[in-house]
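**Student:** sequence isn't available, so here's the structure alone:
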């Protein structure tokens, strides 16, 4: 997951049955970003984003740690981990993609745009948008999005969502807020005599909010289709099978990957984030509320709703179990049956866990979570009692009841 999960399904076939126990905790340095990035796991190494103090400035780097106990193996400065392939790690720093092996740099390529690399087949895809061959860093293709040029009296702010890839398709998603500039008015003092320019004022709220989905052919980078939908999305699109899903302002939509035509849309209260999917269900989170909702992938119908006590939730699926970690007012880890939404286990987090956490990352028999306080936690299945105790002796109340029945029976026999 986390980089390898190019479709952002947050689904792992690895089964980690609850209950879980805390295996180890490691320090990653100082306070991290919001939200903190999840770990990368490959070949018995867990890669973490470390924030260290270098002189008087904070420096971001990558820490490689043993999965067995979290002990540090090596550290690389100046770039955060993005995705791993066997013993290769690909890191980035908003300017470059860097290939590392055993902490040593193999190749480095410049990128433009804020998108962290994802790995899809032999392609390392990053920025807005360049596809590299993951082995040698050679450029396979580059795509430059051609957004509509705004008019003089309009202002638009664009923000890019994480890249998504699957089923031979790469999805570039762009949130946009556009407003028409209002006249500042003659009393504003912005225009003076002899100046023919007109002063404009920014509006407090945008006139139009939209998310543009651009589908690219994964092999060539050629544009397949574009869909502009009237929502702002709070999470990356999710690709499952031959469909792409995206959520936003009180709605979730499903599109065919081959042509971008809409399949279904579901109205949900709140600000919907598409966070994970298994072969049957799409898991949607109300960002500012309490509801976690399972929609059927096929038709968008609601299968179940779970009301969470915690806020700032993130989640991942391990086979038949959905794990949810949340904070505010208190931190906790909850396991749900993915088919019914029924809680099957929960655990209160350690007392020092007071900050926002990353998405749970599942690899093998371990679940990893990082927090903004600069710590990484590893959980594994708690040992089960292999030799269950025999049934306990009857309680004193039961013994007294049986004794009374025997006495009554004896008296009755004597009288007869």
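**Tutor:** Thanks, I have the structure now. Just so it is clear, the structure is predicted and the values come from calculations on it, not from any experiment. Numbers count the residues shown, from 1 in each chain.
**Student:** for the rest of this, base every contact and every neighbour count on C-alpha atoms.
**Tutor:** Fine.
**Student:** contact partners for the closest residue in space to residue 361 that isn't next to it in sequence?
**Tutor:** Leaving aside its sequence neighbours, residue 361 sits nearest to residue 368 (C-alpha to C-alpha, 6 or more residues apart in numbering; 5.1 Å). Residues near residue 368 by C-alpha atoms under 8 Å, 6 or more residues apart in numbering: 38-39, 360-362, 376-379.
**Student:** what is the helix or strand hosting residue 254 packed up against?
**Tutor:** Following DSSP states H and E, the helix or strand that holds residue 254 is strand 249-256. Strand 249-256 sits against strand 243-247, strand 262-277, with contacts defined as 3 or more C-alpha pairs under 8 Å, 6 or more residues apart in numbering; DSSP states H and E.
**Student:** gap between the residue nearest to the spatial centre of the chain and residue 11?
**Tutor:** Nearest to the mean C-alpha position of the chain, by C-alpha atoms, centre = their mean, lies residue 359 at 4.9 Å. Distance of residue 359 to residue 11, given as C-alpha to C-alpha, to the nearest Å: 12 Å.
**Student:** over to residue 248?
**Tutor:** 21 Å.
**Student:** now do the helices in the protein.
**Tutor:** Secondary structure of the chain, counting by DSSP state H: helices at 396-415.
**Student:** what about residue 406, how many neighbours?
**Tutor:** 12 (other C-alpha atoms under 10 Å).
**Student:** so who does it touch?
**Tutor:** Applying C-alpha under 8 Å, 6+ apart, no residues qualify as near residue 406.
**Student:** do you know how far it is from residue 396?
**Tutor:** In terms of C-alpha to C-alpha, residue 406 sits 15 Å off from residue 396.
**Student:** how about residue 157?
**Tutor:** 74 Å.
**Student:** what about these two, which has more around it?
**Tutor:** residue 157 (12 against 9).
**Student:** pretty sure that one is touching residue 178, no?
**Tutor:** Yes. At 6.5 Å, residue 157 counts as touching residue 178 under the criterion of C-alpha atoms under 8 Å.
**Student:** contact partners of the strand holding residue 254?
**Tutor:** 231-233, 242-247, 261-272, 274.
**Student:** hmm, 6 Å instead?
**Tutor:** 231, 243-246, 261-272 (C-alpha atoms under 6 Å, 6 or more residues apart in numbering).
**Student:** and stretch 286-305, by the same measure?
**Tutor:** 266, 270-272, 280-285, 306-308, 341.
**Student:** restricted to strands, list those residues.
**Tutor:** 266, 270-272, 281-285, 306-307 (DSSP state E).
**Student:** pull out the buried members of those.
**Tutor:** Among these, those classed as buried by 16 or more other C-alpha atoms under 10 Å are 270-272, 281-285, 306.
**Student:** let's bring in a second one:
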């Protein structure tokens, strides 16, 4: 359950105990918690961008909630004033239980918890970092209304053997078998949901054939299956404009485009893909393996190369795009380049040392990144807020643990991050405080 919230704390100490401490008044307006962060990477295109204004200045933990410590650390998602989180308790040789929890975005109060899977499968991972909130409306995106999306919102999650759908009130609607075999990579595997179809893959280091599957987003009934004899390891999916993009890793590496409604193959490229694809308008950004590793920008229609630059990174690390700039973490830095030419605009690091596993998040005009201060005792991690145009620091706050494999979710005035030691945190800009505890304004 969650710890003492800001509002509960204020009520406990009373107004007589209220003070304003120097150095803790940099926060802006009181957060509204408005906006939606639907999955790791924000959307199916994995742009990592929201127009909401996240916290800056002195980033302080407004509340923390206890979650299970099982690997991997999941990325929280946010919708309609709630934070949703997928977590598993248990481990090797014991029964383990995967659950989805909902927390109040403003206070951290746990509102409900629903078990979606119980298994004794002896594997190092029991769920994927996969939680997503999406609408099931079949109306074309151009004609879809806000009412359609709100009325049809569902939560989707991948455990080791199944894809699950729940209502936003925690009712488990259906579970569809989509097994993972051998090693359960990638750990980051949010489902793509578009035009009434939920798309996922038979992830894992498996003997061909591997599959990408499309199921009815409302009922869970199978719609199509696309098999691949020449490809072995599908990775994190992306999608845009009715097309799903599937990177395959390893010696049979490549990138395949599938029609989301039918599963038919639109085109295929042979290239050493090594991470999730981001789609930005007519450009696709593809992390590549090699010596050196690199980020490749290609034309989405013609598949022609636009630019390519070296980037030492980890496979789960992706790319974010906001307006004319591309952001990614490489060589212990976060780098900003022009989307059209790849020209370097700014970089931040390697002192402090940026996490090689991190994918930048852009909220309004601010970029968020996790970096390690190696000159401090224990080399603690900090969450940094950087100006998206210049890379100058707009704020920072200490993270009491390692968030490397989890993503950040941002709505108006607040940012949410999970730690591997079993905590879900809410960061806000620090305003007035009591006895050193930030209360906001």
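**Tutor:** That came through, no problem. Since the structure is predicted, the reported quantities are computational estimates derived from the model, not experimental observations.
**Student:** TM value for the aligned chains?
**Tutor:** Once superposed, the chains reach a TM-score of 0.73 (TM-score structural alignment, normalised by the length of the first structure), with 336 aligned residues with a C-alpha RMSD of 2.7 Å.
**Student:** just tell me what the residue nearest to the centre of the first structure corresponds to in the second structure.
**Tutor:** Aligned by TM-score structural alignment, residue 359 of the first structure pairs with residue 407 of the second structure.
**Student:** where in the first structure does the longest helix seen in the second structure fall?
**Tutor:** For the second structure, the helix with the greatest residue count under DSSP H is helix 6-13. Using TM-score structural alignment, helix 6-13 of the second structure corresponds to no residues of the first structure.
**Student:** name the residues of that helix that are buried.
**Tutor:** Those would be 6, 10, for helix 6-13 of the second structure by 16+ other C-alpha under 10 Å.
**Student:** contacts only, for residue 99 of the second structure.
**Tutor:** Residue 99 of the second structure touches 86-87, 114-116, counting by C-alpha under 6 Å, 6+ apart.
**Student:** that one -> the first structure?
**Tutor:** Residue 99 of the second structure maps onto residue 61 in the first structure, by TM-score structural alignment.
**Student:** for its match, which non-adjacent residue is closest in space?
**Tutor:** Per C-alpha to C-alpha, 6+ apart, closest to residue 61 of the first structure is residue 77, 4.2 Å.
**Student:** count the residues that sit near the one you found.
**Tutor:** 15.
**Student:** map it onto the second structure.
**Tutor:** Residue 77 of the first structure maps onto residue 115 in the second structure, by TM-score structural alignment.
**Student:** from residue 85 of the second structure, how far off is its match?
**Tutor:** Counting by C-alpha to C-alpha - residue 115 of the second structure and residue 85 of the second structure are separated by 12 Å.
**Student:** tell me the contacts of whichever residue in the first structure pairs up with residue 361 of the second structure?
**Tutor:** Per TM-score structural alignment, the equivalent position to residue 361 of the second structure in the first structure is residue 316. By C-alpha under 6 Å, 6+ apart, the residues touching residue 316 of the first structure are 10, 322-323, 360.
**Student:** can you tell me which of those carry over to the second structure?
**Tutor:** For the contacts of residue 316 of the first structure, the contacts that persist in the second structure are 10, 322-323, with contact defined as both residues aligned by TM-score structural alignment, their matches' C-alpha atoms under 6 Å.
**Student:** counterpart of residue 216 of the first structure in the second structure?
**Tutor:** Residue 216 of the first structure maps onto residue 258 in the second structure, by TM-score structural alignment.
**Student:** burial count for that match?
**Tutor:** For residue 258 of the second structure, using other C-alpha under 10 Å, the count is 20.
**Student:** how near is it to residue 153 of the second structure?
**Tutor:** According to C-alpha to C-alpha, residue 258 of the second structure and residue 153 of the second structure sit 24 Å apart.
**Student:** again, but for residue 86 of the second structure
**Tutor:** 17 Å.
**Student:** between those two, point out the one with more neighbours.
**Tutor:** residue 86 (31 against 18).
**Student:** now that one: closest residue in space that isn't a chain neighbour?
**Tutor:** residue 100 (4.5 Å).
**Student:** circling back: so which of the helices and strands packed on strand 249-256 of the first structure is nearest residue 103 of the first structure?
**Tutor:** strand 262-277 (31.5 Å; C-alpha to C-alpha).
**Student:** ok, and for that closest one, which residues are buried?
**Tutor:** Buried residues in strand 262-277 of the first structure, counted by 16+ other C-alpha under 10 Å: 264-265, 268, 270-277.
**Student:** need the counterpart of the residue nearest to residue 361 of the first structure in the second structure.
**Tutor:** Using TM-score structural alignment, residue 368 of the first structure pairs with residue 416 in the second structure.
**Student:** residue 38 of the first structure maps to what in the second structure?
**Tutor:** With TM-score structural alignment as the criterion, residue 38 of the first structure matches residue 75.
**Student:** contacts for stretch 107-121 of the second structure, please.
**Tutor:** By C-alpha under 6 Å, 6+ apart, stretch 107-121 of the second structure touches 2, 5, 94-103, 170.
**Student:** how about the kept ones among the contacts of residue 316 of the first structure in a markdown table, adding distance to residue 255 of the first structure?
**Tutor:** Output for those, formatted as a markdown table (distance: C-alpha to C-alpha, whole Å):
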| residue | distance to residue 255 of the first structure |
| --- | --- |
| 10 | 19 |
| 322 | 24 |
| 323 | 27 |
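**Student:** tell me how far residue 160 of the second structure lies from residue 215 of the second structure.
**Tutor:** Counting by C-alpha to C-alpha, the gap from residue 160 of the second structure to residue 215 of the second structure is 17 Å.
**Student:** same thing with residue 45 of the second structure?
**Tutor:** In terms of C-alpha to C-alpha, residue 45 of the second structure sits 19 Å off from residue 215 of the second structure.
**Student:** now do residue 313 of the second structure
**Tutor:** 33 Å.
**Student:** likewise for residue 386 of the second structure?
**Tutor:** Residue 386 of the second structure sits 40 Å away from residue 215 of the second structure when distances are taken as C-alpha to C-alpha.
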